[in-house]
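Chemist: only the shape, not the letters, is given here:
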């Protein structure tokens, strides 16, 4: 039976230092991927809220109600806030914003704009 020889000098602990370095690098990469995913999610959530809010505003105006109030309610239900609400007759142009939680001292926000008109505008009635 032979005994394993221990390295001498500078090589003691070199693998441990490399493993710690790789672990830190992996943590930074994982954090960056999570941060990017959070920003992409905010973009999609803002777009969906803008689309739904514009549709709600347009339908509310056609029903004789306040379109911007309807848009605010729908945006709030979708985790967004209205930045601008413009109504030209029953054509609604809505801009929404979604903000992400702050990670590492930085948060992301995304603004998306959407426009909606009633179906009667398309067929000319």
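Modeler: That came through fine. Since the structure is predicted, the reported quantities are computational estimates derived from the model, not experimental observations. Residues are numbered from 1 along each chain as shown.
Chemist: please count neighbours and contacts with C-alpha atoms only from this point.
Modeler: Fine.
Chemist: name the SS class of the residue nearest to residue 84 when sequence neighbours are not counted, please.
Modeler: Leaving aside its sequence neighbours, residue 84 sits nearest to residue 95 (CA to CA, 6 or more residues apart in numbering; 5.1 Å). Under the three-state scheme (DSSP: H, G, I helix; E, B strand; the rest coil), residue 95 adopts strand.
Chemist: show me where this protein has strands.
Modeler: With strands called from DSSP state E, the chain shows them at 81-88, 91-99, 109-116.
Chemist: make JSON lines out of the ones you listed and add distance to residue 69 and mean neighbour count.
Modeler: Listed next are the strands of the chain as JSON lines, based on distance: least, CA to CA, whole Å; neighbours: other CA atoms under 10 Å:
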{"stretch": "strand 81-88", "distance to residue 69": "9", "mean neighbour count": "17"}
{"stretch": "strand 91-99", "distance to residue 69": "12", "mean neighbour count": "25"}
{"stretch": "strand 109-116", "distance to residue 69": "15", "mean neighbour count": "19"}
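Chemist: second one coming, line it up with the first:
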């Protein structure tokens, strides 16, 4: 490090370049914050898709039961059309309970599946 000033200023350090280091640190923090926000947005979006797929699958299954056909077959078809896969499909009296999973975006090489559950039918409430 170079000292600045004359003989009486031997304890003052040259601070040139300190703003660049601070700027680089700020950019790094901004990048980290942006990546974290993208991860959260991806998880929230995936969960909303899972909830929608579960709701639609449960409604399709309940309608099929009222028509006298297999509700779980219709639930699987509707869930698949919405990018989900059926985990469980259970007829509970007049109701159908459906659990689905949706694959979220792969982040940093790690896959994430998000579950959702829905109930539909005459007795649901």
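Modeler: Here it is on my side, so go on. For clarity, every value in this text was computed on a predicted model and none was experimentally measured.
Chemist: what would the strands of structure 1 look like in CSV with distance to residue 122 of structure 1?
Modeler: Formatted as CSV, the strands of structure 1 follow (distance: least, CA to CA, whole Å):
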stretch, distance to residue 122 of structure 1
strand 81-88, 15
strand 91-99, 12
strand 109-116, 11
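Chemist: nearest residue to the middle of structure 2?
Modeler: residue 43 (0.8 Å; CA atoms, centre = their mean).
Chemist: returning to that earlier point: what's the closest of the strands of structure 1 to residue 51 of structure 1?
Modeler: Residue 51 of structure 1 lies closest, by CA to CA, to one member of the strands of structure 1: strand 109-116, at 5.4 Å.
Chemist: alignment lookup: residue 46 of structure 2 to structure 1.
Modeler: Counting by TM-score structural alignment, residue 46 of structure 2 corresponds to residue 42 in structure 1.
Chemist: the alignment partner in structure 1 of residue 36 of structure 2: how many residues sit nearby?
Modeler: Mapped onto structure 1 by TM-score structural alignment, residue 36 of structure 2 lines up with residue 32. Residue 32 of structure 1 has 12 neighbours, counted by other CA atoms under 10 Å.
Chemist: so which residues of structure 2 form helices?
Modeler: Taking DSSP state H as the criterion, structure 2 carries its helices at 18-66, 71-81.
Chemist: show me what the longest one is packed against.
Modeler: Okay, so that is helix 18-66 of structure 2. Counting contacts by 3 or more CA pairs under 8 Å, 6 or more residues apart in numbering; DSSP states H and E, helix 18-66 of structure 2 is packed against helix 71-81, strand 95-103, strand 113-121.
Chemist: next one: the last one
Modeler: Using 3+ CA pairs under 8 Å, 6+ apart, the elements in contact with helix 71-81 of structure 2 are helix 18-66, strand 84-92, strand 95-103.
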